[in-house]
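A.B. asks: only geometry, no sequence info:
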């Protein structure tokens, strides 16, 4: 009988040890996950801040001065993928528990990527107008060329207004995202 009681007590302690080890592993895993998500969110804030600063320094101020009122006469080449943190951490973004934060991240990057694409098309329109201007120099009396130049300028004006709208939406989304993530990180809450 004593052997049976000893076996049951020993087995109970062994089972208790297994449960405690399992619970500790859950806590360690949860803490590691929390740390990883926090790192991704901090990297997103850093990337957005750097992109916003570069953009405003290189062309954003000109967009604001134009206010969508005229042709944006600035060729702004986009030759690289500037969204490295976002593009390489989509899994980490998906692990963010807050739907509000996940949505804000995706929305902000969608606005920023749309803005980048818009500048690419504006560049194309500027080059097309420049080519028409050069043709007009050699054929200054061509009514067809004059019409095409005016048409291209109208298209560029309309596109300037679109750039302004995207600029406002992207800057607003970036500001909101930085505030939202910053607030969550300050209170040590993994969103």
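C.D. replies: Structure's in. What do you need? Here the structure is a predicted model, which means the values were calculated and not measured.

A.B. asks: Only C-alpha atoms from now on, for both contacts and neighbour counts.
C.D. replies: Fine.

A.B. asks: which residues does the residue positioned nearest the centre of the chain contact?
C.D. replies: The centre of the chain sits closest to residue 109, judged by C-alpha atoms, centre = their mean, with a distance of 2.5 Å. Counting by C-alpha atoms under 8 Å, 6 or more residues apart in numbering, residue 109 makes contact with 83, 86.

A.B. asks: Second structure for comparison follows:
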């Protein structure tokens, strides 16, 4: 047996194995890096899509709200009631509610907090209008009873319900002012983050 040839063969095999292993490892690492890059890009596109949808939802809702109710609230004087119904659908915030699991994945802490705060205030406004609608219903019912019966008790109830509407209108005006500030601030922030930029979508 030629030990020299045998040693050379073993050395060659070991070196060849190391080289093959090294390149296999490099190939695996490169594949992992590529997958991570693709995953990161997919995540960015997903979050950007959610932010665009939130922008469009808020902008649309606020424009319609401002036209139908916001302007009326701003024109109320301090002793005036919001004495009419505001029709409410079951869910104004389809995008936000349907993508709530993605909100926590928004990397910008301040933006994430702004989104949550704005929608919390918006939902609070919806609850306020539901309560106001209930107060309007009670006031109208008392007015109807008084008109039919002419009883003093129903007149006093109608006056009390109207007074409650006047007081609650002040709370709605405060909520509206806060809501308007938050929505406009969030829309500006979303635009600064490039939600209207179609490049690299």
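C.D. replies: That came in fine, so what should we check first? These numbers were taken from a predicted model, which means no experiment stands behind them.

A.B. asks: Look at the aligned partner of residue 161 of structure 2 in structure 1 and give its secondary structure.
C.D. replies: Mapped onto structure 1 by TM-score structural alignment, residue 161 of structure 2 lines up with residue 152. Using DSSP: H, G, I helix; E, B strand; the rest coil, the secondary structure recorded for residue 152 of structure 1 is helix.

A.B. asks: and residue 152 of structure 1, what does it touch?
C.D. replies: 125, 128, 129.

A.B. asks: hmm, back to that, and the residue nearest to the centre of structure 1, what pairs with it in structure 2?
C.D. replies: Using TM-score structural alignment, residue 109 of structure 1 lines up with residue 119 in structure 2.

A.B. asks: what's the average distance of the one helix or strand its match maps to to structure 1?
C.D. replies: In this structure, residue 119 of structure 2 sits in helix 109-149 according to DSSP states H and E. Superposing on structure 1 and averaging over aligned pairs (mean C-alpha distance after the TM-score superposition for structure 1), helix 109-149 of structure 2 comes out at 0.9 Å.

A.B. asks: which SS state does residue 107 of structure 2 fall under?
C.D. replies: Classification of residue 107 of structure 2 using three-state DSSP returns coil.

A.B. asks: mind checking what it lines up with in structure 1?
C.D. replies: In structure 1, the residue matched to residue 107 of structure 2 (TM-score structural alignment) is residue 97.

A.B. asks: Can you list the buried residues in stretch 69-86 of structure 2?
C.D. replies: Within stretch 69-86 of structure 2, the residues that count as buried by 16 or more other C-alpha atoms under 10 Å are 70, 73, 80, 81, 82, 83.

A.B. asks: ok, those residues vs residue 64 of structure 2, which is closest?
C.D. replies: Lowest distance from residue 64 of structure 2 to those (C-alpha to C-alpha) belongs to residue 70, with 8.9 Å.

A.B. asks: Look up how far residue 82 of structure 1 lies from residue 39 of structure 1.
C.D. replies: Distance, residue 39 of structure 1 to residue 82 of structure 1, using C-alpha to C-alpha, to the nearest Å: 19 Å.

A.B. asks: Average separation of the longest helix belonging to structure 1 from the aligned part of structure 2, please.
C.D. replies: Longest helix of structure 1, by residue count under DSSP state H: helix 2-55. With mean C-alpha distance after the TM-score superposition for structure 1, helix 2-55 of structure 1 departs from structure 2 by a mean of 0.6 Å once superposed.
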